[in-house]
Each structure stands twice: as structure tokens, then as C-alpha cells.
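Visitor: sharing a sequence plus its predicted fold:
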Amino acid sequence: MQTHISTTPFGRRALTLGQIASQATAKAMPKEAAANKWQVFQHIREARELLGATDRSLAILNALLSFHRETELSAEGELIVWPSNEQLMARANGISPATLRRHLAVLVECGLIIRRDSPNGKRFARRSRAGEVEQAYGFDLSPIVARAEEVRYLAETVQVEKKAFRVAKERLTLLRRDIVKMIDTGIEEGVPGNWGRVLQTYQGIILKLPRTAPRQLIEGICEELFELHGEIRDVLESFTKTQNTNANESHSERHIQNSNPESIFESEQDYREKDEASGSAAETDNVRSLPKRDLPLSIVLDACPNLLEIVQSGEIRHWRDFLSAAELGRTMLGISPSAWQDAQGVMGEVQAAIALAAIYQRSGQINSAGGYLRSLTDKAREGKFSTWPMIMALLRAKLDDNKGRQSQAEGNAGGAPRLEVSESLVKSLQKLKPLP
């Protein structure tokens, strides 16, 4: 009896050129072709994105393969399976009929199976008297055998790409860690250089990195960081060689002590004593009487607008942005990492950042930002310091300046903008003493 092999889908489903290509590939495979179905399925899972398959479609493909009794699929054997929709849904973890139809279509479009539909669309097999299958209608698995070598190559390509991506991410992490720590070392040891500008360059490179980046972009950023890494390392190595060549042991020890940008001012007892002398009993009582609530971010930014100048976007919307800006300001002021960590440990991250913003605002009037911060940290440790007086004093200075400008621009609609503050805040400002 002569039978006809179906090549078109049943019902309203259209025949596509992709389906014809899949059928041609399956028809052209050698008769001796064979493949382990589970090994090929593993390769398909690894290369599913390149093939265009989905997780659900692979679950259905796994179910279809389970209906074939043999583990080894051969071109000379029977490669059509004919499970009902109910059987497929049960083996595919109980998915809905609509989901089943949709993802079966995905498998067909990917060229992983071929539909062999009967005249009425039912799936069944006609057997001979001897029990052998004469004609089967269902899903043809021959593409699994025909494309076994192609799928294996795609899986290897995906593995190579994943490895390259992992290596690029590791390199990025190591470069970021090295650069940050070398910058901190340069500041801590007093190595000559504009370390604030170096940190800005580093952050400018990192800002190009989105939350999810392709490997090519990560490798490009790594190249920029590697160049910056080499420049910083050259500066540190040159400084080290100069120290070893031109100084004896005792001179070197003195130079290292003097190279610390904070040590000169921190060793001056009169500076510390003068600063701590302001912590009188009255001042301590004043600190205790200050509001217990946190300073609003908007008030801090009104008092310390200079911090906005070092932010690339020119705006600070959240506390996390404020903390990042403070870290950059810390480097530009030459404050050592140890002084900064001590301040954060005593005051807390937010309060330490507010104190630093106030110091940055008055950087032109402070000889040693690091020494000043250490002094504030000591007072905070004793419970004699709060960021409220610093911010209020800066706001009062800004208010006084605004009043002078307003008197000159009175009657002019395009005059200088006024600083709007409440009456209670004005009274609070009037009670505060200027910053030391």
C-alpha cells in the first residue's frame, strides 16, 4: 500500500518557508545518521536563545521526546510520536491548552519538530497485522537527528561566550577594586597628584556601564580602566622609587609622616585645643536641645550648594546620590580614607556626609579639611556635636547675604532670588553662633 507523507499543517495553520526548509533538512539527512536524544536536548537547552526557543517550549519538547521509546534516534527508525494534547499537558507539568498550542508552534518555527497532520487533524498511528507502524500522524522528531551537529556547535558557541563574559566581568571587578584602592593609597601617603580629578575620571568611565551590559561594552570599559590603572600605578611606582633612591631611612620616615596631608594640622595641639575649647558646657546643652529628627535633604542642599558642582548630572535627588557626592568631595578635599571611615563609624554615613558637605562649602576658610573632620568626629564621640548648627549657620549666612542683595535689587522684578525660610527657622538661625 502506497502512503503519502503529509507536509502541510491541518486547518487554518499556514505553511511557511521556514517549515519547508526544516522539512528539506530532515529529508536530506544521511540514512546512517543517529543521535542520543537527551544529549541533543541538553545542547538545545544551552543554545535555546540562538535557536529562538523558550523555556515552556523546551518543556514540551522534553515531553515529546519522552514519548519515543528509544534513547538513540536513528534516521532509519520511526521518528514520529503521536501523543494527545491531554497526555502532553500532563507530561509538561500541567500547562494550559492555549499555552501548549502556542509553544508547539514555537518548536515548529524553530525547526526542531515537524507537523505530520492527518486529514482530520487527529494524531494516531495505523499498524499492520504484525503490529508494525505503517502510517503515523503526529510530530516528526527527525530535525533532532538532522540538526544534532549544528545544535552542538551552537551550544559550544554559547559556552564560549558565557566564559568570555564571565572573564570580562571578573576583569572589570578587579580593575575597579585596584583603582579605588590605589587612589586611596595615593591620598593616604601624600603622593603628589590631583587625586580628585583622577577619581572624577574613574567615575566618568563607570557611569557608562548600564545595569545590564553586553560583553563588548564591558570589554571596552575594561580597556579604559586598564589605561587609567596603568597611569595611577606608574605615579605610585615612580614616587616609591624616588623615596628609596633619594632618602635614607630616617629621612624617609620623616617624609612619610610629613607627606600625609592631615598630619601637619592634626599634630598641632593648639588647633585641636582651640577647636575643642568651643565645646563648653553651654554648647553641649545646646547640642542636646537641638531637634532629634534628621535634617531634610533639601535644607542640606540649600546650605551646601557647592556639592552640586562636582556631580556630573548637576542634581542630587536621593540620599544615595548625596552619599556618592560626599565620597567624591572627600577625595577632592584630600581627606584620608581612615579619617572618613572613623567619621562614618562615629556619626553614621548620612551625618558624616552632611558634615563633609558643610566642610566642602567652607573649604576656602579651612586649612586642613582632614584635621577639621577628625576634630568633629572626636566631639561627636563625646556627644558634643550635631550637624544641625553647621547647616543652620550656613543657611543664616546665606540668608544675610540674600538680604543685602535684596535691598539693592528692591523694586526690580528681575532681581536676585530670595531664600524663603519660615519664621521659626529664622529665630533658630539667630540663636546660633557662627562656625569656628
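Guide: Looks like it came in fine.
Visitor: every contact and neighbour count from this point should use C-alpha atoms.
Guide: Noted.
Visitor: is the residue nearest the centre of the chain part of a helix or strand, or is it coil?
Guide: By CA atoms, centre = their mean, the mean C-alpha position of the chain lies nearest to residue 211, the distance being 4.2 Å. Here residue 211 is coil, with the state taken from DSSP: H, G, I helix; E, B strand; the rest coil.
Visitor: measure residue 33 to residue 258 for me?
Guide: As judged by CA to CA, to the nearest Å, residue 33 and residue 258 stand 79 Å apart.
Visitor: for residue 342, same thing?
Guide: Using CA to CA, residue 342 is found at 21 Å from residue 258.
Visitor: helices or strands up against the top helix by length along the chain?
Guide: Identified as the longest helix of the chain according to DSSP state H is helix 148-188. Helix 148-188 sits against helix 37-46, helix 195-206, helix 215-246, with contacts defined as 3 or more CA pairs under 8 Å, 6 or more residues apart in numbering; DSSP states H and E.
Visitor: and the first one with helix 148-188, angle?
Guide: Going by axes from the mean of the first three to the mean of the last three CA atoms, to 10 degrees, helix 37-46 is angled at 40 degrees with respect to helix 148-188.
Visitor: need the residues that contact the helix or strand following helix 37-46.
Guide: Per DSSP states H and E, helix 37-46 leads on to helix 48-51 as the next helix or strand towards the C-terminus. Outside of helix 48-51, the residues within contact range by CA atoms under 8 Å, 6 or more residues apart in numbering are 44, 54, 110, 154.
Visitor: one more structure, for comparison:
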Amino acid sequence: MESGYVTTPFGRRPMSLGMLASQQLAETIEPGMKRSKWKLFRAICEARPALGVTDRALTVLDALLTFYPDDEISEEKGLIVFPSNAQLSLRARGMTSATLRRHLAVLVEAGLILRKDSPNGKRYARRDRAGAIGEAFGFSVAPLLARAVEIESLAAQAVADRELLRVTRERLTLCRRDISKLIAAALEEGVSGDWEDISVMFRALLARIPRVATAEDLAPLLDEMRLLRAEVVNMLERRLKTKKIDANESQIEHHKQNSNPDSTYELEPSFETKQGEKAAADNDPNAGPSDERRLKQQKPSGGMSNRAEGAADPGAGPGLKSFPLGLVLQACPSILDYGPGGSIGNWRDLMSAAVVVRSMLGVSPSAYEEACSGMGPENAATVIACILERGGHINSPGGYLRDLTRRTERGEFAIGPMLMALVRANGLTARHAS
């Protein structure tokens, strides 16, 4: 095209600023630039949603490109094609003239082709005596060459997005299958746990999956599905560990021999009695720290009760799976105010804040120590943060923490559903506030 040349459409078709911008863009083709017209056309098909063209408009563009004489588009070989409507209609699978004009206008509006109309609106070319084209009037494909890099980039992004959507859908499908079959196995085997609540959460997640979704829509759902699956697997693994421990203890009991026939150790029911005393002390809100220490000193060493004596040991007992700190703070933002300097940046800060909150809630040191031993220090701090977040709904935080500790030792408590419920509750609160 001639530099600085502006062409306006023939007849009643108006001129627009978009058409002027497309003409200016067509003048910015780099010298020597060329592209295969069919590779470029395939890239346009891939990037069709981003370019704002319809599939019927691409059929017309396909027909137009068949009139370009060479496989490669370049300025040296000319950029104007000038088929008549009759010829173009034949190569566009018999498209009617009215439909043809409409889709040509779509291609012009999208900035993929330009009109270069003759004085009478006809499409033709003037040739010199040697047969070379001197001047042509019709449709210019110069915008395709000028936007080639942009079109190829959009096509690559579209392919990547489509692949990401495919992978996300596959992972979501696998996650759905895993959770469904694991819950069914747990119910069939009679594994203790809040399976009804977990089933309700699972069905709620399934109901949120849209029929037509992008990868951005499915990514948060996949994260929540993975969290729920991890919690279900964690509960089942704790059940398996408990079975193994019971089986080992049963074998040891069958092979126990008393080397001292005069000993009365096997006849003493002291251990059972002390277990009952501890249960009574746990249920008695007036039991003081001295009573608890006395009961602990009476307990035999070893086994599950030994965890209440020492410092928190994440590996002791059945244990719970730790969750990301960011998820904990998202579910329990209230505990941020009690961190060092009014913020929490790591697990040590969260555990320090939990100690402050424990005292504020009236949870005894012994109850918190038992929670650290039974759950692990990180999970105990997480539970304290959850209790603080739900403070208005819990009458006795200390008794509630002791109950959760006992349920953890029996493999009946999971932190994941509690965190997910708080995340959803905070999300609803934020939406109502906005």
C-alpha cells in the first residue's frame, strides 16, 4: 500500500475510526516479512474467540485466501485479491450474496482484511503490457501480515488455555471419583467419622460445578476437592493405623507370660480404674490442675496416655494432617490480631498467638498440652484459632478442646471440614458486606 494512503468504502458504507486504524496498522509491515497463508489461517481459527469473528466469517476468509496466487503472503507478491461476488460465493460453499456481504463486513470490522474499493465499486486489477499487476481494487490481506505475530501469540495462548482446561477437568473427574468411592468404602466398612457432613460437603461442591466452565472457574473447585479428598484419606489412614495397633496389642497379649508366679500384677485392675477417674475428671469442670497432674502421675508409662506428659510430638499417636498456613488464616482471620506485632507470618507466630488466645478463652494449660500431644502443636494451634473464630457458638472452649482431643485419639475428628466451613462462612460474610 502507498504510505499515508487512506481509502474509503464505496457507496453507502460509512467510514469508521476502526477502519482508519486498520489501514494505519497495515502500513507497519516489516520489510521482508512473509507468512504461509494456510498456517496463518489455522492460527486465526485457533484464536477465533479472541479475534471476535464467527465460524461463517472464517469460511469467507478461507475462500478469499484461495484467490491469493502464492502460498506465502508478502508485499513483494501483492496484497490485494479481487474476486467477484459470484466467484467468492462458489468457493464459500454456495453462500448467498447477502450472507457473503455480512460476513465480509465482520472480517473488516475485526481488522483482518481491508476494503480497497474502485471508483465504481467493482473489483478488478490493471495490468501493464508485461502482464504484471499495476493497481488492483478489492480486498487487502495486509492486516493479516501486519498482525501475524499477534495472531500467532493469541493462537498459542488459546491452545495453552484449552490444554489447561482439559487437564483441570481430568483432575477434577479423578478427584470426584476418588472421594465418592472412598466415602462409600468408609460407610461399608463402618469406619467412624462425620461421613454425613463430608457427604454433604461433597454434594455441595458437585452442585457448584458449572456446565460450561473455564479453567479459572474450575481451579478453586479443584483445590477444595483435593482438600476434601486429603481429609478423607487421612481419616481412613488413621483407621488403618488403629487397626494395626490393635492387632499388634492383641498378639502381644496372647503371648504375655508372667515370669514371677507370686506377682499379683495381672490381678490388679488399677489401670481400668484410673481410666475411669480420668474420664470423670475430664467431665468435671471443677477439676483443677493439681487433680489433673495427680491423675497423670498415676497413669502407667507407654501407650497413648504417655503423650499427655511430655512436650508436643507431631509424630505421637494417630495425629492429624497439617494444612497450609494461608488456608488457616483465611478461615480464621480473627487470630491475626494476637500474633507478634499484630500479624502472623509463620507457624511459630500462629502457635504464639494460640497461647495468648488459649488464656483469653479460659482453656487450661493441661487441656492445651494434651491437644498438642494428641494433634500436634500446629494442629492444636489451628483448632484454637477455629474456636476463637466460632467463639459466640461455643459455651465451654476448654471442654470442647478436650472433647476434640479425645475424638482425635479415636480417629473420629478431622480439621479439614471445620476449616472449609469457616472459609465458606467468611466468604459469605464478605459478599454480604460488599
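Guide: Done, it's in. Keep in mind that this is a model prediction, so the values were computed, not measured.
Visitor: following the helix or strand residue 65 of structure 1 falls within, which helix or strand shows up next?
Guide: Residue 65 of structure 1 belongs to helix 55-66 when assigned by DSSP H and E. Sequence order places strand 72-74 as the next helix or strand after helix 55-66 of structure 1, per DSSP H and E.
Visitor: tell me the mean distance between that following strand and structure 2 once they are aligned.
Guide: By mean CA distance after the TM-score superposition for structure 1, the fitted strand 72-74 of structure 1 averages 1.1 Å away from its aligned residues in structure 2.
Visitor: in structure 2, what residues pair with the longest helix of structure 1?
Guide: The aligned range for helix 148-188 of structure 1 in structure 2 is 148-188, by TM-score structural alignment.
Visitor: if we can go back for a sec, so which elements touch the helix holding residue 65 of structure 1?
Guide: Taking 3+ CA pairs under 8 Å, 6+ apart as the contact cut, helix 55-66 of structure 1 packs with helix 37-46, helix 85-91, helix 97-109.
Visitor: apply 6 Å and report the result again.
Guide: Helix 55-66 of structure 1 is packed against no helix or strand, with contacts defined by 3 or more CA pairs under 6 Å, 6 or more residues apart in numbering; DSSP states H and E.
Visitor: out of the helices and strands packed on helix 148-188 of structure 1, which one sits most buried?
Guide: Sort those by mean neighbour count, taking mean count of other CA atoms under 10 Å, and helix 37-46 sits at the top with a mean of 19.
Visitor: mean shift of that helix relative to structure 2?
Guide: Counting by mean CA distance after the TM-score superposition for structure 1, helix 37-46 of structure 1 comes out at 0.6 Å.
Visitor: and that helix with helix 55-66, angle?
Guide: If you take the same axes, to 10 degrees, helix 37-46 of structure 1 sits at 170 degrees to helix 55-66.
Visitor: centre of the chain to helix 37-46 of structure 1, how far?
Guide: Relative to the centre of its chain, helix 37-46 of structure 1 is centred 32 Å away, using CA atoms, centre = their mean, to the nearest Å.
Visitor: stretch 43-54 of structure 1 now?
Guide: The answer for stretch 43-54 of structure 1 is 26 Å, by CA atoms, centre = their mean.
Visitor: got it, and stretch 30-47 of structure 2?
Guide: 35 Å.
Visitor: do stretch 93-105 of structure 1 as well
Guide: 36 Å.
Visitor: of all the residues in it, which ones are buried?
Guide: 95, 100, 103, 104, 105 (16 or more other CA atoms under 10 Å).
Visitor: returning to what we had before: quick one: closest of the helices and strands packed on helix 148-188 of structure 1 to residue 324 of structure 1.
Guide: Smallest distance to residue 324 of structure 1 across these (CA to CA): 10.3 Å, for helix 195-206.
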